[in-house]
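**Student:** I would like the atomic coordinates for the input below:
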Amino acid sequence: MNHTARHAGLALLRQHALIAGEPILANGAGIAVDDPATGEVIGHVPDLGAAETERAIAAAAEAFKTWSRSDPHERAAFLRKWAALIDDNVEGLGALMALENGKPFDEAKGEVTYANGFLKWFAGQAERLIGETQDSPLGHLILTYREAVGPCALITPWNFPAAMLTRKLGPAFAAGCTAVVKPASQTPFTAIALAELAYQAGLPKGALSIVTGDAATIGKVLTDSPLIRKLSFTGSTGVGRKLAEQCAPTLKRVSMELGGAAPLIVFADADLDLAIAETIKGKFRNSGQTCVCPNRVYVERSVAETYAEKLAAEVAKIVVGNAFEDRVKVGPLIEDKAIDKVEKHVAA
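**Tutor:** Predicted structure coming up:
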């Protein structure tokens, strides 16, 4: 057991939400967040509602007035400084994610590095927000330029609590947008820790809030608000459809990354050893809890039996356990509902 890493994660754990940088404490109540490997409660976040969400939206709208007009080079410098702070805290952020999500520590650290790549990329993009000019057939000169959309609502999932946050915040901040974030209740601490580092890097407090609480309540306030001009959501198709419907009356722009149904196909002329290695890599990542994990495998009949035997032998070698145990490659499922779903699949 890597106790040093675990302690590094706990050192970054903050039991509060953030409204324009102001901590809203849980005080041991609210929403309990557990380690899915053990069921141990590692902390709480407050169960916020409509009033707090409105405050966060108002702060984002006010901060947008100046942040959207700031020098793009300054926004780029902020993103690079934020990325540098994340680089300095990879171990702690990875451990914190492993604690609340359950994914193996090395896999969690890999996600932090992957997540930080978005900030580094969009730091460069902030310096290239250029428009275009072209002549029209009527002899007019057409000018186009880019401007920030406005305050954004960002709703992130539990399976990639760092990467899905930075992939949304990186371009938003580069463009000059402000944001209100609703992280998944299973994994809020990673988002809170990243936000604290963003403030430390110089982000105006009003430009970012992390609101924790009931997803339906907070989501409805975000979608109803005329001040929120864009919503980005990663999650299930059903919830995405509902959010898009709720955004329609205020004509918000929406970006939806919804559930997939990924098949994996193995033909008879395939390198079976490679096919099995790729099957395991794809299917068992984050305990099979990602939108790109194969949901089913189609194997050409002539090699199906051999493929199944080899796959079973390799799967039997996978070490399953707590995120901080040596050689563990697969952690727990996120919650009891996920276990029930798997058991139904097996029984079907």
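**Student:** make it CA atoms for all contacts and neighbour counts henceforth
**Tutor:** Noted.
**Student:** so where do the helices sit in the protein?
**Tutor:** Shown for the chain, the helices assigned by DSSP state H span residues 3-11, 50-67, 72-88, 90-101, 105-126, 163-175, 188-200, 215-224, 237-247, 272-283, 301-315, 336-347.
**Student:** Enumerate every residue touching the nearest residue to residue 41 once chain neighbours are set aside.
**Tutor:** Using CA to CA, 6 or more residues apart in numbering and skipping the chain neighbours, the partner closest in space to residue 41 is residue 34 (4.0 Å). Contacts were defined as CA atoms under 8 Å, 6 or more residues apart in numbering; by that measure residue 34 touches 40, 41, 42, 43, 99, 100, 186.
**Student:** neighbour-wise, which of the residues you listed leads?
**Tutor:** Highest neighbour count within these: residue 99, with 31 neighbours (other CA atoms under 10 Å).
**Student:** returning to that earlier point: narrow the contacts of residue 34 to those in strands?
**Tutor:** With strands identified by DSSP state E, the entries of those that belong to them are 41, 42, 43.
**Student:** now those as JSON lines including distance to residue 82?
**Tutor:** Conversion of the ones in strands among the contacts of residue 34 to JSON lines gives the following (distance: CA to CA, whole Å):
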{"residue": "41", "distance to residue 82": "29"}
{"residue": "42", "distance to residue 82": "26"}
{"residue": "43", "distance to residue 82": "25"}
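**Student:** just curious, which of these is nearest to residue 254?
**Tutor:** Out of the ones in strands among the contacts of residue 34, the one with the shortest distance to residue 254 is residue 43. That distance is 32.4 Å, counting by CA to CA.
**Student:** Is it correct that the closest one is in contact with residue 29?
**Tutor:** No. With contact defined as CA atoms under 8 Å, residue 43 and residue 29 do not form a contacting pair (9.0 Å).
**Student:** could you list every residue that touches the nearest residue to residue 204 once chain neighbours are set aside?
**Tutor:** Among residues not flanking residue 204 along the chain, residue 63 sits closest, at 7.4 Å (CA to CA, 6+ apart). Contact analysis of residue 63 by CA under 8 Å, 6+ apart lists 178, 204, 206, 207.
**Student:** please give me the structure for this one as well, since I'd like to look at both together:
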Amino acid sequence: MTSDHGYPAVRMYIAGEWCHGGTGRTAPIVNPATEKVIGEVPLATIADLDRALDAATEGFRTWRDTPIARRSAILHAAADLITERAPEIGRIMAQEQGKPLKEGTTEALRTADTLRWHIEDARRAYGRIIPSAPGTLLTVRREPVGPVAAFVPWNFPVGGPNRKLSSALSAGCSIVIKASEETPGTAAALVACYADAGLSAGVLNLVFGEPAEVSAHLIPSPKIRLVAFTGSVPVGKLLAAKAGEVMKPTLMELGGHAPVIVCADADPVKAVRMAAQAKFFNAGQVCTSPSRFFVHESIVEEFTAEFVKVAQAVTVGDGLDADTTMGPLANERRLQTMERLVADAVSRGAKVLTGGERLERDGYFFAPTVLTDVPADADVMHEEPFGPLAPIVPFTDLDETLATANALPYGLAAYGFTESAATAEKLSNGLEAGILSVNHCGGSVSEAPSGGVKESGYGREGGPEALDAYLITKRVSHLLAG
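**Tutor:** Reported below is the predicted structural model:
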């Protein structure tokens, strides 16, 4: 069922059924490119959450004992449906989140590949037999942790939820996932792929609601055995504290403020083409987005000129328009943050070489922005911008710049550009980050782990490590009769 806007009617999915909230509470869904309401998202009541918890408990008993070959077949079928429906999922995403249709469709296709990867990894989540005393069988088993409560943001409306779903379900866990109320249509379309693939009722439950209310109810529940969260550092700390009160394990993928170090021997034009593409991807609303550019003084002028050229060539518009290369920001809050960060930097002596303001049109559009002469005490150098701002700072000494890059409490992603193998190794060893790319700005990949250090979180998603949080390690010592 779709609305007059071609946007699907959104429902929650609890115990194998699509449903409204118990009291009919809803919140508006706004298209960020037009500022028009395109639908309503149902908000869960406590009774709805209790139904989801009960369903996940029963679903876990069923799913845990489902043979891995059967689990694999169902999840591969879900991956095939995601692939088949990727264009439609991308269209929904463009309407509610704003990213260009091509980006959204590609995100869905990558999501399907991630699911396939985790399925195959789960087939090889072996235990082991340990040589022990005669008459004793000593084994280590890997078993699913149990029902999971997951919380995901709006910036990757299909990729974000599926990183939790694919790992949890592949490992044999059930899950209650609270997706963003700003991008619920995409999450529902994703869940429909799992449901239509034959997933048993209760194994996967999708809810929306007031974030504080939902987390306060789900996290302490004894029915939940793991809390998985992607989002901001302040919210992550709050949720981790709630989980800590009941000694519940957590998986935290939090924000960052990724430094980019462009060394004297790097090609400035090539570096810009890599870095700027990553900077303006998803309008900079990516936790690994490059956000502090430290460029050697010998090449900073050429680097800056090229960055301005690339920024001005970006086509900002509605994600549904074929020519758009950067969509709107997600909401009015993001626009206000961009304006505040730019105003603060300018008040401290920074120069705006291009952009620096919202576009005069309907929608939450902000121009790709390049800042120079940015002082170290400017807010944009300390606060994750989560938008299309590129502050460029010259440097002379690499050791001092490494210290500056590492001075913030974040450590999610970092980037370096150099033609020297020795310098590349120095960057790899010196930058404090869980994800490091040299001579490119690589995103997440299914086959390798992603995650942060310091206040950017703990645990990993992607690669064989993705299943670790969702599996417990059990030692079994069996004294044989005889």
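**Student:** circling back: I'd like the contacts of residue 63 of the first structure laid out as CSV, including distance to residue 267 of the first structure and neighbour count.
**Tutor:** Listed next are these as CSV, based on distance: CA to CA, whole Å; neighbours: other CA atoms under 10 Å:
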residue, distance to residue 267 of the first structure, neighbour count
178, 48, 33
204, 54, 18
206, 54, 25
207, 51, 29
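**Student:** which of these sit farthest apart?
**Tutor:** Comparing all pairs in the contacts of residue 63 of the first structure by CA to CA, the longest separation belongs to 178 and 204, at 9.4 Å.
**Student:** shared neighbours of those two, anything?
**Tutor:** Where contact means CA under 8 Å, 6+ apart, the residues bridging residue 178 of the first structure and residue 204 through contact with each are 63, 67.
**Student:** Tell me the one among the ones in strands among the contacts of residue 34 of the first structure nearest to residue 213 of the first structure.
**Tutor:** Taking CA to CA as the measure, residue 43 is the one of these closest to residue 213 of the first structure, at 14.2 Å.
**Student:** What is the aligned counterpart of the closest one in the second structure?
**Tutor:** Per TM-score structural alignment, the equivalent position to residue 43 of the first structure in the second structure is residue 39.
**Student:** quick one, what contacts that match?
**Tutor:** With contact set as CA under 8 Å, 6+ apart, residue 39 of the second structure has these partners: 3, 7, 8, 9, 10, 28, 29, 30.
**Student:** What's the PyMOL line that selects buried ones from those residues?
**Tutor:** The buried subset of the contacts of residue 39 of the second structure, as determined by 16 or more other CA atoms under 10 Å, is captured in PyMOL by this line:
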select buried, resi 7+8+9+10+29+30
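**Student:** any idea how far residue 222 of the second structure is from residue 149 of the second structure?
**Tutor:** Look at residue 149 of the second structure and residue 222 of the second structure: by CA to CA, to the nearest Å, they are 11 Å apart.
**Student:** Please say which of the two ends up with more neighbours.
**Tutor:** Comparing residue 149 of the second structure with residue 222 by other CA under 10 Å, the one with more neighbours is residue 149, at 26 against 11.
**Student:** counterpart of stretch 315-322 of the second structure in the first structure, which residues?
**Tutor:** Stretch 315-322 of the second structure maps onto residues 319-326 of the first structure, going by TM-score structural alignment.
**Student:** can you tell me how far the residue nearest the centre of the first structure sits from residue 29 of the first structure?
**Tutor:** The C-alpha lying nearest the average C-alpha coordinate of the first structure belongs to residue 164 (CA atoms, centre = their mean; 2.5 Å). Here the criterion is CA to CA. By it, residue 164 of the first structure lies 27 Å from residue 29 of the first structure.
**Student:** List the buried residues in stretch 109-125 of the second structure.
**Tutor:** When neighbours are counted by 16+ other CA under 10 Å, the buried residues of stretch 109-125 of the second structure are found to be 109-119, 121-122.
**Student:** sorry, back to before: outside of the match of stretch 315-322 of the second structure, which residues touch it?
**Tutor:** For stretch 319-326 of the first structure, the surrounding residues in contact (CA under 8 Å, 6+ apart) are 1-3, 5-6, 37-38, 98-99, 102-105, 327-332.
**Student:** need the contact list for the counterpart of residue 91 of the first structure in the second structure.
**Tutor:** Using TM-score structural alignment, the partner of residue 91 of the first structure in the second structure is residue 87. Contacts for residue 87 of the second structure (CA under 8 Å, 6+ apart) come out as residue 105.
**Student:** do residue 50 of the first structure as well
**Tutor:** Applying CA under 8 Å, 6+ apart as the definition, the contact partners of residue 50 of the first structure turn out to be 217, 218, 221.
**Student:** any idea how far the nearest residue to the last one once chain neighbours are set aside lies from residue 182 of the first structure?
**Tutor:** Read that as residue 221 of the first structure. Nearest residue to residue 221 of the first structure in three dimensions, chain neighbours excluded: residue 50, at 6.2 Å (CA to CA, 6+ apart). If you measure residue 50 of the first structure against residue 182 of the first structure using CA to CA, the figure is 12 Å.
**Student:** Can you check which residues contact both of these two?
**Tutor:** In the contact map built from CA under 8 Å, 6+ apart, the residues linked to both residue 50 of the first structure and residue 182 are residue 218.
**Student:** looking at the helices of the first structure, which is buried most?
**Tutor:** Each of the helices of the first structure was scored by mean neighbour count; the highest is helix 90-101, a mean of 28, by mean count of other CA atoms under 10 Å.
**Student:** quick one: that one to helix 105-126, angle?
**Tutor:** Counting by axes from the mean of the first three to the mean of the last three CA atoms, to 10 degrees, helix 90-101 of the first structure points 120 degrees away from the direction of helix 105-126.
**Student:** Any buried residues in the match of stretch 315-322 of the second structure, and which?
**Tutor:** Under the neighbour-count criterion of 16+ other CA under 10 Å, stretch 319-326 of the first structure has 320, 321, 322, 323, 324, 325 buried.
**Student:** show me what contacts the residue nearest to the fourth one when sequence neighbours are not counted?
**Tutor:** Excluding its sequence neighbours, the residue lying closest to residue 323 of the first structure (CA to CA, 6+ apart) is residue 104, at 3.9 Å. Neighbour list for residue 104 of the first structure: 98, 286, 322, 323, 324, 328, 329, 330, 331 [criterion: CA under 8 Å, 6+ apart].
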